[in-house]
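> can't give you the sequence, but here's the structure:
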């Protein structure tokens, strides 16, 4: 005769074992901070473990009232413990964690994986107390907190309320414009935080990449101005400018994803090839230079006036991002009107004008027009070439011949390689 375990018994053993493990995980962390004597905290290893198992057992019973009574009992314990707390720094972290641990035990009866993930996340949050306090009180600046609140409000409140329909002759979609604005603010915020993290490391390569996320053209211009200074490491500065071009390719993919995902298979490979060549050429210029690059100054953290994060605590410039979003929408309308007036020639003319103002505005206008077709692909190629020419002129004007002779070959190499892949 063969015997098999009762499925209900096997399930109960699995749930209780999972709850035991979750309780032990959180309890070990709390035991290390519990302290001793009259000022010790409410709960430690055993209390957290038993609380989690109690939640699982109450849920396994199938009696909803028992689960509620258990939660009320744990909450009452927390209230009593807080009222009797005589420590110099009373808090409710342990009390709240104890109630959450009880709920994790209840969750174990429904979904083991989310329960385990929640237990790990809770333990990590509790263990990172000092670092989180230091981040909130000392590292994070007041202006960054305000900007973070504004960004969260835009992403979670404003963006979902924008209408998702075409307006102004099917050229502008408020939802897409809001997505582009959010994208711009996120890029600026990331660039600002990257500069702060990298400033102490004086990392030429990573600093240039971070600045390129804000504006590659502005980074090239800023480094070009520095290249005119006596004793400047021109080759290193040119390498930094070329590395900032990697962000141009990244942003092209991001704009395609936000505006018309159907373009991603067409521009994705081109962007990867172009970004890879720009990265390789930039690294060669930076690390192959014989003259030493300065650890301080504009090379380590290029200052780009007018952009968030340059010498200020602001993570982004909302006014600047709104202006860029308006430019994106305006170029889309311009390209649409020229295309209706002149046909395909109008599309190409509009792209050329848009690329002189902002590459991603021109690309957004092309992507908004619909899925890829031969004329639109030629428009993208034209936009990339015009933008490369604009960067070359900017480098020549800002940095002179010594700067542009190092920058231009890599700039045109990665641009033409990306264009070739796009055409193929």
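Alright, I've got the coordinates. All figures in this text were calculated on a predicted structure; none of them were measured in a lab.
> Only C-alpha atoms from now on, for both contacts and neighbour counts.
Fine.
> Would you mind listing the buried residues in the strand or helix carrying residue 341?
Assigned by DSSP states H and E, residue 341 falls within helix 318-342. Residues 318, 321-322, 324-325, 327-339 are the ones in helix 318-342 that count as buried (16 or more other CA atoms under 10 Å).
> Give me the distance between that helix and the centre of its chain.
Relative to the mean C-alpha coordinate of its chain, helix 318-342 is positioned 25 Å out (CA atoms, centre = their mean, to the nearest Å).
> elements contacting the strand or helix carrying residue 51?
Per DSSP H and E: residue 51 is located in helix 45-60. With contacts defined as 3 or more CA pairs under 8 Å, 6 or more residues apart in numbering; DSSP states H and E, helix 45-60 has these neighbours: helix 7-33, helix 64-83, helix 93-107.
> Am I right that residue 146 sits in a strand?
No - Residue 146: not assigned to a strand; according to DSSP: H, G, I helix; E, B strand; the rest coil it is helix.
> count of neighbours near it?
Residue 146 has 13 neighbours, counted by other CA atoms under 10 Å.
> residues in contact with it?
Contacts for residue 146 (CA atoms under 8 Å, 6 or more residues apart in numbering) come out as none.
> adding another structure so you can compare the two:
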């Protein structure tokens, strides 16, 4: 009997670095690109404005469509750069209309083999919310979060963050005068395009401060993508030293992943609490620039059965937040394979919400969206790691079986 033994995996090929895309670049980044192809400093300001309008307002994918730019300059741009978006390697659609895209980013350097991230589009009657990622993986290891089980690979670049919105608008047919790509989902009720962005995907945004700040500058620019900063929410697990800078430099809405009212429990659920305990975190919130009743902080609180959902904890939450203009989002726990937590019973969630509401705080219970495609809060995890882990396991099993048969 012949035995076929799996060959050792071949060394991974060096990544092929494609021409850089201009999509996602800041105005300074576009100016640098023009300088690379010899455009004079005097001319660059005008050309940056033209590129900005074509890329971010019209969403063009071919330099030849930029009819206000000379053919000579268009040809020079096309020779050195592209207008490519990240590849959509998978699109999952939930029964509730939520869409999750797995995006493959091109390599950003000789040692980078590209990365895969997930972003999620949530359509509602009065808005369309895009949940974007800021890192590949995460370093925080929050025990209730699926993304926290994935190791941190790297920060996303500004261009990669902006590109998530560009992909969403492309897939939704949300650029004027452009035919949506084949298979795109085009809302037909006039109110479900991307109107809001939340940095609640993979990663801790404040550990990628510069990349997130510059991406928000691009996203909120009135001459391009034009999403107001009041429609952008940055969520943090509590990187206290960066919270004031977030308000001062980004001016967005702030969300805090709180999830517990005692340091001992929060140390377990959100290990970052060991470095920045609840008292320090809430003090930073009280000092958040621009904080007012019109610009309240959202406190996110995942409801874990028998862990953090008692009446006493609801009352302590109210006491802790006294004096902070706030809204409290109660999030039914979204299970994922291997988790040890369960979602609180519905009547327990309602009782918790009632205590908070009677104390004067808005306490909406977030409707779980996209649970059936692991697109709900706390469920994102890039397919890159899942597939590579599965491949390693299959290889190890094959080698073990071959060794057993050969002995």
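In hand now; what should we look at? As the structure is a computational prediction, the values presented were derived from the model and not from experiment.
> Any idea what the TM-score comes out to?
For this chain pair, the superposition-based TM-score is 0.23 by TM-score structural alignment, normalised by the length of the second structure; 155 aligned residues with a CA RMSD of 7.2 Å.
> what's around the nearest residue to residue 155 of the second structure once chain neighbours are set aside, how many residues?
Distance criterion CA to CA, 6 or more residues apart in numbering; nearest residue to residue 155 of the second structure, sequence neighbours excluded, is residue 135 at 4.4 Å. Residue 135 of the second structure: 26 surrounding residues under other CA under 10 Å.
> so residue 403 of the second structure is in which element?
Residue 403 of the second structure belongs to helix 383-406, assigned by DSSP H and E.
> Show me what that helix is packed against.
Counting by 3+ CA pairs under 8 Å, 6+ apart, helix 383-406 of the second structure packs on strand 115-123.
> got the angle for the strand it packs on vs helix 383-406?
Computed with axes from the mean of the first three to the mean of the last three CA atoms, to 10 degrees, the direction of strand 115-123 of the second structure lies at 130 degrees from that of helix 383-406.
> hmm, back to that, can I get the helices and strands packed on helix 45-60 of the first structure in TSV with distance to residue 131 of the first structure?
Formatted as TSV, those follow (distance: least, CA to CA, whole Å):
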stretch	distance to residue 131 of the first structure
helix 7-33	15
helix 64-83	24
helix 93-107	16
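> if you compare these, which one is most tucked away?
Neighbour counts (mean count of other CA atoms under 10 Å) averaged over each of those peak at helix 93-107, with a mean of 23.
> Moving C-terminal from it, which element do we reach first?
helix 112-127.
> next one: that next one to chain centre, how far?
Relative to its chain's centre, helix 112-127 of the first structure lies at 23 Å (CA atoms, centre = their mean).
> Let me see the residues that make contact with that helix.
15, 18, 22-23, 25-26, 29-30, 97, 101, 104-105, 107-108.
> what angle sits between it and helix 7-33?
10 degrees.
> I'd like the next helix or strand past helix 112-127 of the first structure.
Downstream of helix 112-127 of the first structure, the next assigned helix or strand under DSSP H and E is helix 129-134.
> for the helix or strand containing residue 280 of the first structure, packing partners?
Assigned by DSSP H and E, residue 280 of the first structure belongs to helix 264-287. In this structure, helix 264-287 of the first structure packs against helix 234-259, helix 374-423, with contacts taken as 3+ CA pairs under 8 Å, 6+ apart.
> Just name the most buried of those.
Highest mean neighbour count among these (mean count of other CA under 10 Å): helix 234-259, with a mean of 26.
> Determine the set of other helices and strands touching it.
Using 3+ CA pairs under 8 Å, 6+ apart: helix 234-259 of the first structure touches helix 174-199, helix 204-214, helix 216-227, helix 264-287, helix 359-368, helix 374-423.
> Dump those helices into JSON lines; add distance to residue 349 of the first structure as well.
Converted to JSON lines, those look like this (distance: least, CA to CA, whole Å):
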{"stretch": "helix 174-199", "distance to residue 349 of the first structure": "23"}
{"stretch": "helix 204-214", "distance to residue 349 of the first structure": "27"}
{"stretch": "helix 216-227", "distance to residue 349 of the first structure": "22"}
{"stretch": "helix 264-287", "distance to residue 349 of the first structure": "21"}
{"stretch": "helix 359-368", "distance to residue 349 of the first structure": "11"}
{"stretch": "helix 374-423", "distance to residue 349 of the first structure": "9"}
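> Minimum distance to residue 69 of the first structure: which of those has it?
Residue 69 of the first structure lies closest, by CA to CA, to one member of these: helix 174-199, at 45.0 Å.
> chain center to stretch 398-416 of the first structure, what's the gap?
Offset of stretch 398-416 of the first structure from its chain centre (CA atoms, centre = their mean): 30 Å.
> Count the neighbours of residue 136 of the second structure for me.
25.
> isn't it right up against residue 117?
Yes - contact criterion CA atoms under 8 Å: residue 136 of the second structure and residue 117 qualify, at 6.2 Å.
> related to what we said a few turns ago, how much does the helix holding residue 280 of the first structure deviate in direction from helix 359-368?
Going by the same axes, to 10 degrees, helix 264-287 of the first structure makes 160 degrees with helix 359-368.
> So which elements touch the strand or helix carrying residue 46 of the second structure?
Assigned by DSSP H and E, residue 46 of the second structure belongs to helix 41-52. Packing partners of helix 41-52 of the second structure (3+ CA pairs under 8 Å, 6+ apart): helix 27-36.
> Fine, thanks again, bye for now.
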